[in-house]
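[1] missing the sequence, but the structure's below:
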């Protein structure tokens, strides 16, 4: 894998190419909504979507992912990025599968021509300890190391969220349908997740890493 950290006048803070088919980037949102809108071309449906969003972070997250998408696609043309019936975004005019994420002041986009993909970014906070039984089974909790409990829990959460986005169907349970295999936590690593769906089990290799005060998880078919 090739990794590159960027510190530019623009708010792109992290660009990574997993291979020649898959890449993702993270954008630090420093602009106002008006400044972000000025970087985009929006149709009537998208402007209506913006009006329906609550003001503040939700609007900024939506706009920032579209600006970042334009950067990754290297185009100044209008980008049609609708969502399917399950809320999964897609690009009808490009050969890429896509996944979007956002958390507080950051937004991220992942693109792949290899297959479906998923990415998740979360700010690491101690409150995850209170809800760990809601998304991890007893056998999964057994391999959580007390010394790294909070970041390891976030690595598990981001992995499950990334696979959830990849598979694209609502109704899949983090607790009941996804199982993470035991792994030793490191600030950057790989884990394996089994998804049980319609009587079939699929194993995914999920990458995770600490990014500043955040945890990042990403996966490709």
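    Good, I have the coordinates. What you see is a predicted model; the values in this text were computed from it and never measured.
[2] hey, let's count contacts and neighbours off CA atoms from now on
    Will do.
[3] what's the following helix or strand after the longest strand anywhere in the chain?
    When the chain is parsed with DSSP state E, its longest strand is strand 200-211. Next along the chain after strand 200-211, taking DSSP states H and E as the criterion, comes strand 214-220.
[4] and that next one, what does it pack onto?
    strand 117-123, helix 149-167, strand 200-211 (3 or more C-alpha pairs under 8 Å, 6 or more residues apart in numbering; DSSP states H and E).
[5] tilt between the longest strand of the chain and helix 149-167?
    130 degrees (axes from the mean of the first three to the mean of the last three C-alpha atoms, to 10 degrees).
[6] quick one: the closest residue to residue 178 other than its chain neighbours and residue 156, what's the gap?
    Distances taken as C-alpha to C-alpha, 6 or more residues apart in numbering place residue 195 nearest to residue 178, at 4.7 Å, with adjacent residues excluded. Using C-alpha to C-alpha, to the nearest Å, we find residue 195 at a distance of 13 Å from residue 156.
[7] Presented hereafter is structure B, for comparison with structure A:
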């Protein structure tokens, strides 16, 4: 199980990243799925997507430290929850990688491959204030970080009908090649959420985690 990352995330939270090299058979043999999860994976046609589905759940269980795995189930808005846990959770996956995050506060995670075509989509999710932060040298990277941060915020919010350009705002501060943190804000109607961001940059993908900046109560 090649876990590339397993670190504290604004303790007592944590997040992790797994490079998926295992076969689907190995993954199936190393996770006990609930009835609902078995139905869900049965509806996934591609082997790669099934491997990602399984790996994300194994990673989350590995991070939990629990002897028996808790079911990952979704509410009516599609937000995942870990059975018998007080922590908020979020998962993400892309080709050959799975990510997970857990925290007492609302949180989200996103992992994205770096692809040039994101520039064609930028006007759909990058706001005016975010455009001012873009630096030519880092523009492609920043666009992916903005997108991933907003994906993570959307997951933390846990409700549908979010406009990434109108309702979500990302601030990296004075961005440079060593920047690994930022802040973000969600505002939709009466709903307002302030987030702390942390991200990791790899050769061909980015990982972004977010957690709402509220008092932790355990």
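    Thanks, I have the structure now. Just so we're clear, the structure is a prediction, and the values are computed from it rather than from any experiment.
[8] So what's the residue count around residue 40 of structure 2?
    Other residues near residue 40 of structure 2 come to 13 when the count uses other C-alpha atoms under 10 Å.
[9] Now name the helix or strand holding the aligned residue in structure 1 for it.
    Superposed on structure 1 with TM-score structural alignment, residue 40 of structure 2 falls opposite residue 49. Applying DSSP H and E as the criterion places residue 49 of structure 1 in helix 44-52.
[10] what does that helix contact?
    Residues from elsewhere that reach helix 44-52 of structure 1 (C-alpha atoms under 8 Å, 6 or more residues apart in numbering): residue 59.
[11] mean deviation of it from structure 2?
    Taken against structure 2, helix 44-52 of structure 1 registers an average deviation of 1.6 Å after superposition, with mean C-alpha distance after the TM-score superposition for structure 1.
[12] just the helices in structure 2 please.
    With DSSP state H, the ranges of helices along structure 2 come out as 24-29, 35-42, 47-64, 118-125, 128-131, 139-157.
[13] Out of those helices, indicate the one that is most buried.
    When those are scored by mean count of other C-alpha atoms under 10 Å, the highest mean neighbour count falls to helix 139-157 (a mean of 24).
[14] returning to that earlier point: am I right that the residue nearest to residue 178 of structure 1 is in contact with residue 175?
    No. Between residue 195 of structure 1 and residue 175 there is no contact under C-alpha atoms under 8 Å: 10.6 Å.
[15] The two: which is more packed in?
    residue 195 (24 against 16).
[16] What's the match for that one in structure 2?
    Residue 195 of structure 1 maps onto residue 186 in structure 2, by TM-score structural alignment.
[17] I'd guessed its match sits against residue 170; true?
    No. Judged on C-alpha under 8 Å, residue 186 of structure 2 makes no contact with residue 170 at a distance of 9.0 Å.
[18] For residue 94 of structure 2, list the residues it contacts.
    Counting by C-alpha under 8 Å, 6+ apart, residue 94 of structure 2 has contacts 52, 111, 112, 113.
[19] Which residue in structure 1 aligns with the second one?
    Right, the one you point to is residue 111 of structure 2. Under TM-score structural alignment, residue 111 of structure 2 pairs with residue 121 in structure 1.
[20] got the contact list for its match?
    Neighbours of residue 121 of structure 1 in contact, by C-alpha under 8 Å, 6+ apart: 101, 102, 103, 108, 158, 214, 215, 216, 217.
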